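Engineer: Only the shape, not the letters, is given here:
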C-alpha cells in the first residue's frame, strides 16, 4: 500500500495534543533539561531527534526493516512498531513511511489486518510462522495513531482502527469473568487455562484505542489486565511480575508462573513498570515492587533478572535499557524527584536496550503531564 505522501510537513497539533504538550512544559514538572534550542525547539525534542538518529543509524535498514541485533538481525512486529513510534515522535516522516511500507509488504496478513510476528532474512522462508504477536500489533497501531496526528494523515488512523478491531476479535477472550489479552491468535489457549504475558499489556496504548474504536472494552481490558498481571500475579520474595503466567478458567484458581518459560522477572516483564509509569499509575503495587527491588538499600547494580521461584539473582547486571526503565519507574513514584540522567542510545549494547531507552524517554515526557489516565 503506497504512503499518502513522501515527506509530509508537521501539522498543527490537535487540541488534545496541544494541551498535552503544554502540560509537558510546566516548570513545576521539569526534570530532564527542557530549555529551548537556538531554533526555538524544546531541548527534550532536540534530544529525542538526536537519539532517534542514532537508533536509526544502528538498527534501521534503508528499506525500513528494524534489526534485532540481539537475535541475529531478525525483525519483529515489536521492533517495527517501536521504530515507527520513535520516528513519529521525532517528526521523521520519511523513516516512518519506509518502516510502515516494509511492514505492510512483508508482515501484514493477506487476510485480515494483523501481522506475522517475525522475519528472518537468512531463512529460505523468512516468514515461516504466520502467528501474530499481540504486543507488536498494538505498537504498530499506536504508532499509526500518532503518525495520523503528527503528520495530519487521517488514513493512518483508519488503518490503526482496523488493526485494533482485529486485536479485539482474535486476541481477547473472556476467561473466569475477565477480559484477557492473548499473546497471539494461536497457541495460548489450553484446556484449563490461558497463557498470558503481562508485558503485552501496553496500558497507555490500549486506552488511546478508545478514540478510534469506541467502546468500553478497552478500559475493561486495562482494568482486568492490571488486576490480573499487576495485583494477583506477582511472585517470589520481591513480589514481582513474571515474564509469562498461566491464568485459569476456574475463578478460584490463582494465576501461576507459566510452566513452559523460565520463572523470571526478566527481559519481558521489565516492560511492565515501563508501561505502568507511562500510564501514570504511580501507586500501582507492581510498579512499587519493581522500584523497591531495583533500588533496595545497599544494592550496587541492577540485576539483569530475578528468578521468582528460587529467589536468586542474575550473576550479571542489567544493560542500559534496564537502567533507563528503573530510573523512569523510580521518578514516576515521586513527583518531587528529578529524573536521573537517562542512558543514551549509544550506550546500549543491542536493539532491545536501545528501544527501552527511547521508550523510557518518551514515557517520561508524557507520564509527568498530569493525573492517572486509567
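Structural biologist: Yep, it's here. Predicted model, so just to flag it, every value in this text is computed and none were measured.

Engineer: From here on, just use CA atoms for contacts and neighbour counts.
Structural biologist: Will do.

Engineer: where exactly do the strands run in the stretch 201-350 of the chain?
Structural biologist: Counting by DSSP state E, counting those that start in this stretch, the stretch 201-350 of the chain has strands at residues 234-235, 240-241, 245-248, 256-257, 264-265, 306-307, 312-313.

Engineer: so what does the fourth one touch, helix or strand wise?
Structural biologist: In this case it means strand 256-257. strand 245-248 (3 or more Cα pairs under 8 Å, 6 or more residues apart in numbering; DSSP states H and E).

Engineer: ok, back up a step: tell me which of the strands of the stretch 201-350 of the chain sits most buried.
Structural biologist: strand 240-241 (a mean of 31; mean count of other Cα atoms under 10 Å).

Engineer: could the strands of the stretch 201-350 of the chain go into TSV alongside distance to residue 299?
Structural biologist: As requested, the strands of the stretch 201-350 of the chain are exported to TSV (distance: least, Cα to Cα, whole Å):
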stretch	distance to residue 299
strand 234-235	20
strand 240-241	17
strand 245-248	28
strand 256-257	26
strand 264-265	17
strand 306-307	14
strand 312-313	12
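
Engineer: how about those strands, which one is nearest residue 146?
Structural biologist: strand 240-241 (28.9 Å; Cα to Cα).

Engineer: which helices and strands sit right next to the closest one?
Structural biologist: Short answer (3+ Cα pairs under 8 Å, 6+ apart): strand 240-241 packs on strand 234-235, helix 285-294.

Engineer: If we use 10 Å, what do you get?
Structural biologist: strand 234-235, strand 264-265, helix 271-278, helix 285-294 (3 or more Cα pairs under 10 Å, 6 or more residues apart in numbering; DSSP states H and E).

Engineer: putting a second one here so we can go through both:
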C-alpha cells in the first residue's frame, strides 16, 4: 500500500479537528457493498426499530440528558446500516466516528447500536489491497469519491480511532460476555503495535498513523498528544501480554509532561515534534499544515487523562491535570470565556468558543476543582443543549465530546475495567 506522508498527516488532523468544510447534509447515500466481508459474527439490527433503554445507574449525574442525547444521536447521526455520518464534512464517515459510537454504546449499555457501528466499520473501513485486508486497522476516511461513488477515500489509518474502537471492544466483551469481541480486539492490537508505534532512544512511542507519514527522518517524529490514552493502554496490557503496552503509558506521560514546555502557559498542543536524537520537543514550523497551537485536538487531552485518573486512580494523571490546566481555568475565572484556539504564548487565536472544549475541561476540572466544573456545566454546557443536541443538529464532533465529557466515570461498572 502506498503512503503519501504529507497527505496522511494533513488528513489525520482534519479528521480529528471535526472541521466544517461542507454543509451538504441532506443527501446521504447508502454504502456500497464490498466484495470482502468481516469474519466477525455480529448480529445486525435495524437501528430505526431498536427501542433503547439505558442501564445507567439512577445516581448518574445528568442521567436523563445523557440518555436522551444518546438516543437522539443514534437517530440523527447513525444510518440504519450503522454508518456514522459527519454532516459538517460532506457527509463523510471516519474511523473516529465509528469508534466514538462504539465507545458510547458500550458505556451506556446499547449492544444493538454497538454491533451496527462495529459491523459497518469492519465491512467498509478495512484497508484493502486487491480486495483483501492488509491488516485489521481501519481506513480513517470514507465518503463520496470524485466519480460520485461512495467508498474509502483515504486508506491511511488514524490511531486514535483504532485505540477507541479496541477499547470499546474490550469493554463490550466483558459487559455482554462476547468473546468474539475480545478476539477481534487482540487481532487489532497486534497491528496497532506493529504499524503505529516506533522506538526512539530506547523508548516506544505511539504514532498518530503510519510510520511513513509521521517519522519524517532519522531524528524527527511527529506526535499528537491527544491520541495518548493511558487508560486504554492499561486495558490493552490486561488482554495482551505479548506486547509491553504499559511502556506506552510511561512514554505518553513523558510526552505530555515534556512537550507542554514549548507552551509558555503549559498547555498541550495539537501536534508536536520529538527530536529522537536529543529527546527535545519542538513546535511545528509556522508554514506547516499542522499546528502546535492548543485547539480542537488538544482539548481531548483533558478527558483522556481524567479517565486514567478516575478509572485507574493514576496519581500521575492527577498531577498532570493539576499542573497543566491552570491557564484555561484562569481565563474562565477572569473572563468567563475561553477561546477555542490558543497559541504557544497563551494568547487567543480566535474570538469564538467551543462547547467541545468546555466538555473536556469539565471532565478534568470535576476531579480537581469541582466548584469550577459546576460553573462550566451550568453556564456553558447545559445552555448549549437544546432540542436534544448541543450547538446544532449537524455538529457531529461536539455531540461526541460533550457526551463523553459529561458522563461520570462512576457510571462505569468496575467489572469492565478489571481483567478476568
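Structural biologist: It's in. All values derive from a computational prediction rather than experimental measurement.

Engineer: count of residues packed around residue 211 of the first structure?
Structural biologist: 12 (other Cα atoms under 10 Å).

Engineer: and what of residue 216 of the first structure?
Structural biologist: By other Cα under 10 Å, 9 other residues sit near residue 216 of the first structure.

Engineer: Also the one 3 residues further on?
Structural biologist: Burial of residue 219 of the first structure is recorded as 17 neighbouring residues (other Cα under 10 Å).

Engineer: mind checking what it lines up with in the second structure?
Structural biologist: Structural alignment (TM-score structural alignment) places residue 219 of the first structure against residue 246 in the second structure.

Engineer: my read: its match touches residue 239, true?
Structural biologist: No - using Cα atoms under 10 Å as the test, residue 246 of the second structure is too far from residue 239 to be in contact (11.9 Å).

Engineer: Give me the distance between residue 283 of the second structure and residue 262 of the second structure.
Structural biologist: Between residue 283 of the second structure and residue 262 of the second structure the distance is 7 Å, computed by Cα to Cα, to the nearest Å.

Engineer: Quick check: residue 418 of the second structure vs residue 66 of the second structure, distance?
Structural biologist: From residue 418 of the second structure over to residue 66 of the second structure the distance is 25 Å, taken as Cα to Cα.

Engineer: what do you get for residue 353 of the second structure?
Structural biologist: 22 Å.

Engineer: More neighbours: which of those two?
Structural biologist: For residue 353 of the second structure versus residue 66, neighbours defined as other Cα under 10 Å are more numerous around residue 66 (21 against 14).

Engineer: Which among the helices and strands packed on strand 240-241 of the first structure is found nearest to residue 168 of the first structure?
Structural biologist: Comparing those by Cα to Cα, helix 271-278 comes nearest, at 19.8 Å.

Engineer: Comparing that closest one with the second structure, how large is the average distance?
Structural biologist: If you overlay the two and look at helix 271-278 of the first structure, the average distance to its match in the second structure is 0.9 Å (mean Cα distance after the TM-score superposition for the first structure).

Engineer: Not counting residues beside it along the chain, what's closest to residue 373 of the first structure?
Structural biologist: Using Cα to Cα, 6 or more residues apart in numbering and skipping the chain neighbours, the partner closest in space to residue 373 of the first structure is residue 279 (6.0 Å).

Engineer: How about the residue nearest in space to the middle of the first structure: what's its closest non-neighbour residue?
Structural biologist: By Cα atoms, centre = their mean, the first structure has its centre lying nearest to residue 202, at 5.5 Å. Distances taken as Cα to Cα, 6+ apart place residue 275 nearest to residue 202 of the first structure, at 5.8 Å, with adjacent residues excluded.

Engineer: Need the counterpart of residue 68 of the first structure in the second structure.
Structural biologist: In the second structure, residue 68 of the first structure lands on residue 86 (TM-score structural alignment).

Engineer: rewinding a little: quickly list what's touching both of residue 283 and residue 262 of the second structure.
Structural biologist: 269, 272, 292, 344 (Cα atoms under 10 Å, 6 or more residues apart in numbering).

Engineer: can those residues go into JSON lines with extra columns for distance to residue 333 of the second structure?
Structural biologist: As requested, those are exported to JSON lines (distance: Cα to Cα, whole Å):
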{"residue": "269", "distance to residue 333 of the second structure": "22"}
{"residue": "272", "distance to residue 333 of the second structure": "28"}
{"residue": "292", "distance to residue 333 of the second structure": "25"}
{"residue": "344", "distance to residue 333 of the second structure": "20"}
